[in-house]
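J.: All I have is the shape, not the residue letters:
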């Protein structure tokens, strides 16, 4: 049996043994939507911040039209289609069309550049791509020629102009693309950056996708009674899992925001009575910092705001709780490869503020020592996990897939942390984010927690800058709110907060804007490269 098959089989056994079977819709997200459509076709399925909306009946009809067009171009079951679309209602139209034909959706944020789109298209053996005609000043009709030229194979491009009824196709001739070996039961492809700078193509089955979905749905009792708000890109794992798929599986209306504006987000949530969202830490911080003069508190209808993507400073959670008294502010920790932990409703404020929550049902989370042995509970180390939501392969990167597992079959997350006896996780850093100063490993998490609450700091990342003697020194990269804080002000702030002197930054670097992923995570690798260019 191959490594792919061995690990996939272990994951399937874990899923079958641990995912609750009661009250589960049979089949896929598409089947769940079709049942909801049959019950109430006139209910709103999805709306966006442009004012567009679709009922279930309209969504079903439009997706059927697009499916017919895909078939007319010779596309069908097992073929890969890349969705690189904004958070528009049309995203869900194309997604359902692809599912109808049992094709494989591969989802990218719309901010992905043309050459990167072509790279992942080759990586996964794509046969079609869905793009907007234009978006935020980009001419995707023109860029589709660049994608096709870089791709070098037969390619069909669906262009949507933001009007439900208006779409067009471009077809480019070339040799047939050579697809990599697909894992059995592959139902979706996500993309994530790797240490090489190239995207990883992360294959999931319907079982692995649903395992994470239902873990969250059950824990937070998500139903169709209140809409789901989603400002994270649907092309990213957060938007896919907790936006598109969760709305289809529960029948809840999906409220999308394409262009992030905190005030507009508060208005959308308030006007539509949204009940839950999952978004990265910067989204929560922006909402907390945003002025609000509504008659009710911020997020008045929202039962849970699940905050992930980066550690959530305790001070931010405390501020959010004061401004959003009816909302459970929760930490959630996961990656594109699978979901793991979240705060449990009823958790004490202290537990929410200082942990990433408790493992979801079926998840086994441990830490390992450098020699690969499993540590006793409560011991810091590299986090490894087994979970029913675990991915089933890196397409075209079999060596990387094999290297991502321990000899015992645990997936190596690359994060550092501590897991207690009750299954609660406390993150302490990332292996590749560690600052190695004079041979001593320093995690940036505690420093970032403290600096993020400074009034003059909008965003912060602590990284290592090169040093000829010590290898690296601690550098705080700051995106200021207004007037940039001085080095002396930040050091004094850390001293007052009781941060140990050994963790104080030795320099400060001011940036106008942090480089971020579409989901709001700061790209520390880019910051480090910039510092190395300036200091080397």
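T.: Okay, I see it. Bear in mind that the values here come from a model prediction, so they are computed numbers and not experimental data.
J.: Every contact and neighbour count from this point should use C-alpha atoms.
T.: Will do.
J.: Tell me which residue is most central in this structure.
T.: residue 238 (3.4 Å; CA atoms, centre = their mean).
J.: from what I can see that one touches residue 339, true?
T.: No - counting by CA atoms under 8 Å, residue 238 stays clear of residue 339, with 10.3 Å between them.
J.: quick revisit: residue contacts, the closest residue to the residue nearest to the centre of the chain other than its chain neighbours?
T.: Spatial nearest neighbour of residue 238, excluding adjacent residues (CA to CA, 6 or more residues apart in numbering): residue 232 at 6.6 Å. Residues near residue 232 by CA atoms under 8 Å, 6 or more residues apart in numbering: 238-239, 257, 278-280, 518-519.
J.: Out of these, name the ones that lie in helices.
T.: Among the contacts of residue 232, the members falling in helices (DSSP state H) are 238-239.
J.: Just the closest of the contacts of residue 232 to residue 348, please.
T.: Residue 348 has its nearest neighbour among the contacts of residue 232 in residue 278, at 20.0 Å by CA to CA.
J.: Next up, the contacts around the closest one.
T.: Taking CA under 8 Å, 6+ apart, one finds 230, 232, 238, 242, 305-308 in contact with residue 278.
J.: Check it against this one:
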């Protein structure tokens, strides 16, 4: 029989929300002023929606009092904390654009990010774990140490004017977060700005790695993320009674949209178990706070399930949550449902450029659908699968997934060329993912046209690492690709051709990367080779390198995984 075309449209009687992030928070604080909004375990914070709104407005007016103007970019380079959540809502309330900077970034990546989007202000703690943020920043901007508190002028970071430190200690050239507060004039200015904002204004820039090298700044609007958060929460059947444990990072759309915005759009409580992921802290938090939902990438759920103290914790309050970020092992999904009481756990698929979710399972879907597919199309979103000629393929046939609708980003900041490649003239976002739609509309992700590596939920550009390694004096040529890994989904592997006479080691290459790149980009495997497998036309065949590594490591390519979001 003839199959229908691989096109789906999320027709819905539920209208899109036509409000800004600030208006959303105002509305929810008006409806649920005394309900819990934010619990941050490591900081001892418990705020109601009324208290949370007051803190957001304090910081929003304080940012304006520094002289920032609507449209200015404000970077946040920090682990999960109450201040991150406040900044997420304060910046858009003041008409500013929040720029998410990965806490694992080192100086090279930080300077690129700040300069790419022209950040006027940067929020950061003094240090977190092994990252001494202020020292790294001072290394880029030595002027910081000699500046009086106020406007900064740094040659390496020409747009940066204000550094806002989350610590209480005063530091030369910085402002203290706790001192941010606008006077009556700044609060009046805040109200005036809010009245002029449009829900189509850009509100957030998230860096995403493609295969072309340097990260690109996906620019999202109020409309993008407010509505995506709302409909994700609807699929989870969230209400104001829910308490969602969010151990996933806020700099990523998983924490920021699928976590924080999902809660605020439903009057639910955001529960933050720690600055970074810790299995024990997460289990303790779920039990102590009687959380009804829990998010995580598969490796997080595995760490929780396998923790030696797992059975000490009463997790019976759990009902829902999202597993996403990388392929989900089917057995892990079954254990989450059975042992963590998450009978309504959902799987989501999307990408940063689409705010991010396009497909999601719902509690009514049979378990086999929830582990073998990424569910069905989200409300108000369109998807089609096309062949290499751009023609829509029949159901049951592989094709590239293209998506269109309210969720598609404005574009890549300051990069019209990359935007035009990603979003065609009809506003279809080309995801680079290969998928299949069945006759009931369930979607299965079967591969990637792109070369991207997904390690533990982190999207990694092979080209970015290759270009960095080309700067090593002993490296003549390099190819970077992903190999299957049971714990992280994939690990980074680099095949390197050394210059004549060079005698460097695997450890030296890894150490070179470790000092300049985020830890998750450091090649786990390094092999020195004389040549790369090539086609007759000279094109490198990375798939043959991957197959060779799989054979060397005695692995089989993972084929027993459920689908998950690439987010």
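T.: Arrived safely. All values reported here derive from a predicted model rather than from experimental measurement.
J.: surely residue 546 of structure 2 meets residue 485?
T.: No - in this structure residue 546 of structure 2 lies outside contact range of residue 485 using CA under 8 Å: 12.0 Å.
J.: Surely residue 105 of structure 1 is in a strand?
T.: Yes - under DSSP: H, G, I helix; E, B strand; the rest coil, residue 105 of structure 1 falls within a strand.
J.: That one -> structure 2?
T.: Alignment note (TM-score structural alignment): residue 105 of structure 1 maps to residue 98 of structure 2.
J.: One more: residue 124 of structure 1?
T.: Match for residue 124 of structure 1 (TM-score structural alignment): residue 117.
J.: what's the answer for residue 419 of structure 1, then?
T.: Residue 419 of structure 1 maps onto residue 437 in structure 2, by TM-score structural alignment.
J.: how close does the closest residue to its match other than its chain neighbours get to residue 433 of structure 2?
T.: Leaving out its chain neighbours, the residue that sits closest to residue 437 of structure 2 by CA to CA, 6+ apart is residue 443, at 4.6 Å. According to CA to CA, to the nearest Å, residue 443 of structure 2 stands 12 Å off from residue 433 of structure 2.
J.: Specify which residue of the two has the higher count of neighbours.
T.: residue 443 (27 against 19; other CA atoms under 10 Å).
J.: can I assume the more buried one is in contact with residue 435?
T.: Yes - the criterion here is CA under 8 Å, and residue 443 of structure 2 meets it with residue 435 at 6.7 Å.
J.: For the residue in structure 2 that the residue nearest to the centre of structure 1 lines up against, give its distance to residue 566 of structure 2.
T.: Residue 238 of structure 1 maps onto residue 254 in structure 2, with residues paired by TM-score structural alignment. Counting by CA to CA, the gap from residue 254 of structure 2 to residue 566 of structure 2 is 10 Å.
J.: Need the overlap of contacts for those two.
T.: Contacts common to residue 254 of structure 2 and residue 566, judged by CA under 8 Å, 6+ apart, are residue 325.
J.: Number of residues surrounding the closest residue in space to residue 92 of structure 1 that isn't next to it in sequence?
T.: Distance criterion CA to CA, 6+ apart; nearest residue to residue 92 of structure 1, sequence neighbours excluded, is residue 244 at 7.1 Å. Using other CA under 10 Å, residue 244 of structure 1 has 25 other residues around it.
J.: which residues in the stretch 201-350 of structure 2 form helices?
T.: 222-236, 253-255, 262-264, 279-289, 298-305, 330-339 (DSSP state H, counting those that start in this stretch).
J.: what angle do the last one and helix 298-305 make?
T.: Pointing back at helix 330-339 of structure 2 there. 50 degrees (axes from the mean of the first three to the mean of the last three CA atoms, to 10 degrees).
J.: returning to what we had before: is it possible to export the contacts of residue 278 of structure 1 to TSV including distance to residue 65 of structure 1?
T.: Output for the contacts of residue 278 of structure 1, formatted as TSV (distance: CA to CA, whole Å):
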residue	distance to residue 65 of structure 1
230	26
232	27
238	28
242	26
305	36
306	35
307	37
308	36
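J.: just those now: which is nearest residue 157 of structure 1?
T.: residue 232 (24.3 Å).
J.: roughly how far apart are that closest one and residue 463 of structure 1?
T.: 25 Å.
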